[in-house]
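Colleague: take a look and give me a structure for this.
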Amino acid sequence: MAIFKGAGVAIVTPMFDNGEVNYDKLGELLEYQIANSTDAIIICGTTGEASTLTHDEHLDVIKYAVDKVAKRVPVIAGTGSNCTETAIYLSVEAEKRGADALLQVTPYYNKATQKGLIRHFTAVAEAVNIPIILYNVPGRTGCNIQPETAVYLAKNVKNIVAIKEASGNIAQVAKLMSLADGCIDLYSGEDGQVVPALSLGGLGVISVLSNIAPKETHDMVMSYLNGDVETSRKIQLKAIPLVDALFCEVNPIPVKTALNIMGMNAGAFRGPMCEMEEANRQKLIQAMKDFGIKCCEE
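Modeller: As a prediction, the model looks like this:
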């Protein structure tokens, strides 16, 4: 059975100006997401600035989200690393803290061959009992999961059940789904390619856009899955300028800025992230307004 269908939010980690995690605000954002039809919470992913959290913070944030969500929707914890042993440690500890599933990014910087990826993901998966979503984002990691590799893992490792595809290469996604023949669940990792991914058999999206437009992102997916392709297509096309603005600087700089503009006080960034360039910030504000999002700060 699928971990979820619909729109899962790759949620930000709100912080105080001194960089400490703002748990009260995280709780508010989680409640906002659930109240607006988000279908899953992805905690401590790229958008959650997981790479700048200490291991203790990382696990504390996961535990807080699990407790706050209280099984209302699945909580999927990002526990990937470029070090296999670190990924195993974070994954085991996240499972102990109640995560429903794990998101495993490809090893970054040192990267890996396809043989190395199989060994890495297999070792992590065998250390836990909960389902795993592979996360393919070569633009950030420099490492691409080839379709054949993803299919091999899904067929040979029982708890590797899905992939978040953020390669941006829709032809590669099509090849993956052709080879998979139903053995792996697909989630779009590109907010601008949700409908194309759904048309290839995808079940949803793991979304940055959902941070600021959760209901619309949910509706885009569920309209398609319920057979209303035209409504889904219209939402997708309407969202494209906003998606472009949300990625005009490195994620999560724009989306965290957007939450602040909405008056939701997601707070500061940890270095090396920094404030948006003013021209890009104004572009973001305009895109938010055009999409119908209320801006409390301009």
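Colleague: going forward, measure contacts and count neighbours with C-alpha atoms only.
Modeller: OK.
Colleague: which strands and helices sit next to the helix or strand harbouring His218?
Modeller: Secondary structure assigned from DSSP states H and E places His218 in helix 214-225. On a contact count with 3 or more C-alpha pairs under 8 Å, 6 or more residues apart in numbering; DSSP states H and E, helix 214-225 meets strand 6-10, helix 194-199, helix 229-246.
Colleague: summarise which helices and strands the shortest one is packed against.
Modeller: Read it as strand 6-10. Other helices and strands packing on strand 6-10, by 3+ C-alpha pairs under 8 Å, 6+ apart, are strand 40-43, strand 204-207, helix 214-225.
Colleague: nearest to Val75, out of these?
Modeller: strand 40-43 (4.9 Å; C-alpha to C-alpha).
Colleague: run through who's touching that closest one.
Modeller: Around strand 40-43, the neighbours that count as contacts under C-alpha atoms under 8 Å, 6 or more residues apart in numbering are 4, 7-12, 30, 61-62, 65, 73-78, 206.
Colleague: and this one, please, so the two structures can be compared:
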Amino acid sequence: MTKFHGTGVAIITPFNDDLSVDHHALANLVDFNIKNGTNYIVICGTTGESVTITKQEKQAIIKTIIDANNSRVPLVLGIGGNNTSAVIEEIKATDLSQIDTLLSVSPYYSKPTQEGIYQHFKAISEVSPVDIILYNVPGRTSSNMLPETTLRLANDFKNIIAVKEAGNNVHQYLKLLRDKPDDFLIISGDDDLVLGVVLAGGAGVISVLGQAVPKQFTNMINLGLEGKAKAAYKIHFELMDLTSLIFSENNPAGIKAVLEALNLAKSTVRLPLVEATNELKEKVKIALQKLD
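Modeller: A predicted model of the protein is given here:
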């Protein structure tokens, strides 16, 4: 379980100007993160623009990241959706021999009941050959997986080991932290709230911003895990402006603007997303200069 304590990053999918996947930039970004302290990498999550990636591209992305990682850190693969049978088919059809855990989002658009969410993940748990991290992000799914449902799944299925909670709801975090099984991990998906979550007993983060500033972000999380609140909040305050900026238009356009300013990837995104505005790009550059 300790492999998912600390800082995970939801890695972007870099694109060339012609919208093809930039595998060179992707490999460099993986290496940059590992060398600067990132503890694990999430492949093809929301930030990786998974909904506009083809099956063939996804397999190529997985291979690039596995090769660049070279077994240095654990890898988490995003496989989720609102068609339970299709999710199960993808899990069965995917070579997971180099993947440590799945990240599976709560069903979106369909707006199932809590029982529907439970039965969805029950079906996935029963076929998955690797452990599962649940992903609750009601801002994107239009459906909140309540703590009672998360904890029911945590207690009923041993291969459901954690939840990436991204509801931006402090009370919901605290209920999960108070009532969770001892070996179940609460991982923050909210970059702005993560430090408070870690100090309250959370395991860490799956971060968007962390991939651009892995050294600072990982240091903040590690200090939080050690209970060194004052030192951790010093870094949190330094990162606050940049954290707000990357979500001000859309994700991942914001983080791609940061990575472009750092010469790590182009800011190109696929429709229906659009590239960050020039105004945002200028604000990002100023924030990075202040951060040094």
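Colleague: and among the helices and strands packed on strand 6-10 of structure 1, the most buried is which?
Modeller: strand 204-207 (a mean of 29; mean count of other C-alpha atoms under 10 Å).
Colleague: distance from the chain centre to that one, please.
Modeller: In this view, strand 204-207 of structure 1 has its centroid 7 Å away from the chain centroid, taken as C-alpha atoms, centre = their mean, to the nearest Å.
Colleague: what does stretch 131-150 of structure 1 give?
Modeller: Using C-alpha atoms, centre = their mean, the offset of stretch 131-150 of structure 1 from its chain centre is 13 Å.
Colleague: who touches that stretch?
Modeller: 3, 100-109, 111-112, 114, 117-118, 125, 159-167, 172-173, 175-176, 179.
Colleague: just the ones in strands from the residues you listed, please.
Modeller: 101-105, 160-165 (DSSP state E).
Colleague: pick the one among those residues closest to Asp219 of structure 1.
Modeller: Closest to Asp219 of structure 1 out of these is Lys164 (19.2 Å), distances taken as C-alpha to C-alpha.
Colleague: how close does Ile41 of structure 1 get to Glu93 of structure 1?
Modeller: 18 Å (C-alpha to C-alpha, to the nearest Å).
Colleague: on that earlier part again, quick check: which of the helices and strands packed on helix 214-225 of structure 1 is buried the most?
Modeller: strand 6-10 (a mean of 29).
Colleague: report the mean deviation for the strand or helix carrying Glu260 of structure 2 after fitting onto structure 1.
Modeller: Using DSSP H and E, Glu260 of structure 2 sits in helix 253-261. The superposed helix 253-261 of structure 2 is, by mean C-alpha distance after the TM-score superposition for structure 1, a mean 0.9 Å from where its aligned residues fall in structure 1.
Colleague: contacts for the next helix-or-strand element following that helix next, please.
Modeller: Following helix 253-261 of structure 2 in sequence order, the next helix or strand is helix 278-291 (DSSP H and E). By C-alpha under 8 Å, 6+ apart, the residues outside helix 278-291 of structure 2 that reach it are 238-239, 241-242, 245, 254, 257-258, 261.
Colleague: got these as CSV, with distance to Leu199 of structure 2 columns?
Modeller: Below are those laid out as CSV (distance: C-alpha to C-alpha, whole Å):
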residue, distance to Leu199 of structure 2
Glu238, 18
Leu239, 17
Asp241, 21
Leu242, 21
Leu245, 24
Gly254, 27
Ala257, 30
Val258, 27
Ala261, 31
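Colleague: and of these, the nearest to Ile53 of structure 2?
Modeller: Of these, the one sitting nearest to Ile53 of structure 2 (C-alpha to C-alpha) turns out to be Gly254, at 18.9 Å.
Colleague: quick one: what's aligned to the closest one in structure 1?
Modeller: Alignment note (TM-score structural alignment): Gly254 of structure 2 maps to Pro254 of structure 1.
Colleague: list the contacts for its match?
Modeller: So Pro254 of structure 1 contacts 245-248, 276, 281, 284 (C-alpha under 8 Å, 6+ apart).
Colleague: reformat the residues you listed into TSV and put distance to Asp24 of structure 1 next to each item.
Modeller: Formatted as TSV, the contacts of Pro254 of structure 1 follow (distance: C-alpha to C-alpha, whole Å):
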residue	distance to Asp24 of structure 1
Ala245	28
Leu246	25
Phe247	27
Cys248	29
Met276	25
Arg281	26
Leu284	26
